[in-house]
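1. Here is a sequence with its predicted model. Questions after.
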Amino acid sequence: MHSLSNKEVVPVKQIEKTGGLSKEIRLVNPQKQALVDLENN
């Protein structure tokens, strides 16, 4: 894991909870989304 991953995953998860920008995140930064998917699964 990169040292930044912990800081970056938190805000992504907050947006994921809203379900509004999740698709945009996947398109803009699939690596961040992959980290979220790993934690969710």
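-> Received it, and whenever you're ready, just let me know what you need.
2. okay, CA-based contacts and neighbour counts for the rest of this
-> OK.
3. List the residues that contact Val9.
-> By CA atoms under 8 Å, 6 or more residues apart in numbering, Val9 lies in contact with Lys32, Leu35, Val36.
4. Give me the distance from the helix or strand hosting it to the chain's centre.
-> Using DSSP states H and E, Val9 sits within helix 5-18. Between the centre of helix 5-18 and the centre of its chain there are 5 Å (CA atoms, centre = their mean, to the nearest Å).
5. got another, please set it beside the one above:
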Amino acid sequence: MTRLIALLLLAGTAMLATGCNTIAGAGEDISKGGNAITNSADKAK
């Protein structure tokens, strides 16, 4: 479980670093990262 969380955080950081050109873009990227974490958590149940 710890490995999954670390992987998700790393992936989210990479998405933010590559996709944020504006504040609006940052909000969208954060939202996508949250959705990815939620989906992964649901699959892990």
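-> Received the coordinates, thanks. Everything quoted here is computed from the prediction, not taken from an experiment.
6. Quantify their similarity with the TM-score.
-> The TM-score (TM-score structural alignment, normalised by the length of the first structure) is 0.41; 30 aligned residues with a CA RMSD of 2.6 Å.
7. Mind listing what's buried along the helix or strand following the helix holding Val9 of the first structure?
-> Per DSSP H and E, the first helix or strand lying C-terminal to helix 5-18 of the first structure is helix 22-28. By 16 or more other CA atoms under 10 Å, the buried positions in helix 22-28 of the first structure come out as Ser22, Ile25.
8. do stretch 2-17 of the second structure as well
-> Buried, per 16+ other CA under 10 Å, within stretch 2-17 of the second structure: Leu8, Gly12, Met15, Leu16.
9. Likewise for stretch 6-22 of the first structure?
-> Judged by neighbour count (16+ other CA under 10 Å), stretch 6-22 of the first structure contains these buried residues: Val9, Val12, Lys13, Glu16, Ser22.
10. Which residue lies nearest the spatial centre of the second structure?
-> For the second structure, Gly33 is the residue whose C-alpha lies nearest the centre (CA atoms, centre = their mean; 2.4 Å).
11. element containing the closest residue in space to that one that isn't next to it in sequence, please.
-> Residue nearest to Gly33 of the second structure in three dimensions, not counting chain neighbours: Gly12, with 5.3 Å by CA to CA, 6 or more residues apart in numbering. Element membership for Gly12 of the second structure, per DSSP H and E: helix 2-19.
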